[in-house]
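Asks: Quick check, what structure comes out for this input:
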Amino acid sequence: MYITIEGIDGAGKSTQIELLKTHFKNAVFTKEPGGTKIGQNLREIALNENLSELARAFLFLSDRAEHIESIIKPALKEKKLIISDRSLISGMAYSELSSLELNLLATQNILPQKIILLLLDAENLKKRLSFKTLDKIENQGTEKLLHIQQRLKEKAYLLKEKFECEILELNAKESIEDLHQKIIAFIECVVSLA
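Replies: The predicted model follows:
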């Protein structure tokens, strides 16, 4: 079972992933971009070099293709639970040039079956960003991040519509523990059915 946790920076994905590691000890935990050694290098180039948006989009697609081939496919073959911090959904949301068609090619049509979507309102986003050092994307402001969040939601529901992926949509302003319990229940439900 391939599950992804999606949300903009500050939504709490990393916190929830760390908590899930203690609960699902046999799961494969990974991330996009940068889930493989090659992917880490591609991510560094994409985020830190002065590139055209098209070149950046193709670097992230290359990372995605390598991630599917090296991490996701072998874990699925072994019938492992896979929990990924982001997926093609983020790729399509963060880049206007990263289409569904290109992502299906990069992923060999291997998609997350279950999507956990952490959503933030403007007030809580501003509050959370005030506590951290901002990266290049976060420095573009809360309006830009909220636009990306809307695209994340649209892309997640596009996958649901076209490929019947299941979505758990959560308000990320809930307590860490409440979110964690809802996520565990969602994963345990789908894992027990698999």
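Asks: From now on I want contacts and neighbour counts done on CA atoms only, so please keep to that.
Replies: OK.
Asks: which SS class is the residue lying farthest from the centre of the chain?
Replies: Using Cα atoms, centre = their mean, the residue of the chain lying farthest from its centre is residue 50. It sits 24.1 Å away. In three-state terms, and counting by DSSP: H, G, I helix; E, B strand; the rest coil, residue 50 is coil.
Asks: I'd like the structure of this one too, to check against the first:
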Amino acid sequence: MTGAFITLEGGDGSGKSTQAALLQAWLEEHGRTVVRTREPGGTELGVEIRRLVQHTEGHVAPRAEALLFAADRAHHVATLVRPAIERGDVVLQDRYLDSSVAYQGAGRELDGGQIRDLSLWATDGLLPHLTILLDIDPAVGRERMAGREHAPYDRLEDTGLDFAARVRAAYLGLAEAEPNRFALVDASAAPETVHESVVSHVRAMLDAQR
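Replies: So this is what the prediction gives:
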């Protein structure tokens, strides 16, 4: 069976974790072995990088932040993602290089092209077969995030709406530039409705692989 690499992208509060869980269940019901992971944090090294970057109060230089994410991505792909794809599994991942382009590129106002090139070098050119972009208005996403209880401090979420708007615009630009890889989904709908849309795109991609 041919392996597949599916990533979920979107701003804070877009429902990536919820949709990943629903999609994993659907894939497993249809006989696929799923490796569910995330960036950063999909490996032991990634957990440490996630702690350093996201849960440390204080300033991290934007270029240092981008390099830390790229280091995590290189290790993650080499030790977990690529081997799983080669086994024929479906890798279902929360965030990948598009997050770096959107957050460190547009959000931190670095060069998005350089950020993308760095990630492609780190991963030896690996791109997802399908990227689901869960699009939501940043204000709505922030309202959802405010409803979470006992959430740990996340430095990347401790930003204003201007930052979030730049991130969203970058994501939409990426989806427009690569329509064959991206599937744009309205994440403001009910979770079940969003899931139906996600499944339609995943089914089409898997059918095309056969």
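Asks: TM-score for the pair, please.
Replies: With the length set by TM-score structural alignment, normalised by the length of structure 1, the two chains reach a TM-score of 0.89; 190 aligned residues with a Cα RMSD of 1.9 Å.
Asks: thinking again about what came up before, where does the residue farthest from the centre of structure 1 sit relative to residue 116 of structure 1, distance-wise?
Replies: Residue 50 of structure 1 sits 32 Å away from residue 116 of structure 1, going by Cα to Cα, to the nearest Å.
Asks: how about the residue farthest from the centre of structure 1, what does it touch?
Replies: By Cα atoms under 8 Å, 6 or more residues apart in numbering, the contact list for residue 50 of structure 1 is empty.
Asks: now swap in residue 70 of structure 1 and tell me
Replies: residue 36.
Asks: Need the counterpart of it in structure 2.
Replies: Applying TM-score structural alignment, one finds that residue 70 of structure 1 aligns to residue 79 in structure 2.
Asks: pretty sure its match belongs to a strand, no?
Replies: No: the assignment for residue 79 of structure 2, made by three-state DSSP, is helix rather than a strand.
Asks: ok, longest helix in structure 2?
Replies: helix 191-209 (DSSP state H).
Asks: Okay, buried residues for that helix please.
Replies: Using 16 or more other Cα atoms under 10 Å as the test for burial, helix 191-209 of structure 2 gives 194, 195, 197, 198, 199, 201, 202, 205.
Asks: Also stretch 136-150 of structure 2?
Replies: For stretch 136-150 of structure 2, by 16+ other Cα under 10 Å, it's 136, 137, 138, 141, 142, 145.
Asks: Tabulate the residues you listed in JSON lines, adding columns for secondary structure and distance to residue 183 of structure 2.
Replies: JSON lines is the format used below for those (DSSP: H, G, I helix; E, B strand; the rest coil; distance: Cα to Cα, whole Å):
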{"residue": "136", "secondary structure": "coil", "distance to residue 183 of structure 2": "14"}
{"residue": "137", "secondary structure": "coil", "distance to residue 183 of structure 2": "17"}
{"residue": "138", "secondary structure": "helix", "distance to residue 183 of structure 2": "19"}
{"residue": "141", "secondary structure": "helix", "distance to residue 183 of structure 2": "19"}
{"residue": "142", "secondary structure": "helix", "distance to residue 183 of structure 2": "23"}
{"residue": "145", "secondary structure": "helix", "distance to residue 183 of structure 2": "24"}
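Asks: Residue 99 of structure 2 maps to what in structure 1?
Replies: Structural alignment (TM-score structural alignment) places residue 99 of structure 2 against residue 90 in structure 1.
Asks: Now do the contacts for that match.
Replies: Contacts of residue 90 of structure 1 by Cα under 8 Å, 6+ apart are 6, 7, 152.
Asks: Now name the helix or strand holding it.
Replies: helix 88-94 (DSSP states H and E).
Asks: And that helix against structure 2, how far off on average?
Replies: In the superposition with structure 2, the average deviation recorded for helix 88-94 of structure 1 is 0.7 Å (mean Cα distance after the TM-score superposition for structure 1).
Asks: quick one on the thing from earlier: just the contacts of residue 90 of structure 1 now: which is nearest residue 84 of structure 1?
Replies: residue 6 (8.7 Å; Cα to Cα).
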